[in-house]
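S.K.: sequence first, then the predicted structure:
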Amino acid sequence: MTLVPNSNLVDERGAPENPDVAKALVMAELVRIVEEGAAVIATLESGTIELRLATGEVFHLGDKVVTRIA
């Protein structure tokens, strides 16, 4: 699966300097992937947000980090 930006919020100079803007862009892309049916996001009993891609990869989404589980 290839992530393709569908927004022009980031210009050719690179990623946004504000971490909140960068996080919002990443979350918007994840929502798009879920809406297309290529992933599922769930909150585990521990409160951890888990992203499961249709290709089998599993990620835990933290406030400032994304951890690949499988």
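M.R.: Received it, and whenever you're ready, just let me know what you need.
S.K.: use CA for all of it now, contacts and neighbours both
M.R.: Noted.
S.K.: contacting residues for the nearest residue to residue 51 once chain neighbours are set aside?
M.R.: Excluding the flanking residues, the one nearest residue 51 by Cα to Cα, 6 or more residues apart in numbering is residue 41, at 4.5 Å. Residues in contact with residue 41 (Cα atoms under 8 Å, 6 or more residues apart in numbering) are 34, 49, 50, 51, 52.
S.K.: a strand runs through residue 41, doesn't it?
M.R.: Yes. Counting by DSSP: H, G, I helix; E, B strand; the rest coil, residue 41 is part of a strand.
S.K.: and here is the other one:
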Amino acid sequence: MSTADTTNKARLPRDERRALLLSAALEVFTVAGYHSAAMDEIADRANVSKPVLYQHFPSKLDLYLAV
């Protein structure tokens, strides 16, 4: 991995990352609805890995309720 690869993904503070995840989730839930929304899509839209999303929200229901 080059230095450029590691510097492009700056670690955000937890509160900022959470806000980013909530924003991405709101977009996906609005377009797809709860049942069709996928955690993969939300993670992709927030530009994070799925494990990072699950660190903040253990389930889709938890994420939906937070939105």
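M.R.: That came in fine, so what should we check first? Just so we're clear, the structure is a prediction, and the values are computed from it rather than from any experiment.
S.K.: report the TM-score for the pair.
M.R.: With the length set by TM-score structural alignment, normalised by the length of structure 2, the two chains reach a TM-score of 0.41; 39 aligned residues with a Cα RMSD of 3.1 Å.
S.K.: sorry, back to before: state the distance from the residue nearest to residue 51 of structure 1 to residue 20 of structure 1.
M.R.: Using Cα to Cα, to the nearest Å, residue 41 of structure 1 is found at 20 Å from residue 20 of structure 1.
S.K.: one more: residue 49 of structure 1?
M.R.: According to Cα to Cα, residue 49 of structure 1 stands 18 Å off from residue 20 of structure 1.
S.K.: compare the two (neighbour count), which wins?
M.R.: residue 49 (16 against 11; other Cα atoms under 10 Å).
S.K.: quick one: contacts for that one?
M.R.: 41, 42, 43, 60, 61, 62 are the contacts of residue 49 of structure 1 under Cα under 8 Å, 6+ apart.
S.K.: any of these buried? List them.
M.R.: 41, 60, 61 (16 or more other Cα atoms under 10 Å).
S.K.: helix or strand for the second one, which one?
M.R.: Secondary structure from DSSP states H and E places residue 60 of structure 1 in strand 58-61.
S.K.: which residues does the lengthiest helix in structure 2 contact?
M.R.: Across structure 2, the longest stretch assigned as helix under DSSP state H is helix 14-32. Identification of contacts with helix 14-32 of structure 2 by Cα under 8 Å, 6+ apart yields 37, 41, 42, 43, 45, 46, 53, 56, 63, 64, 66, 67.
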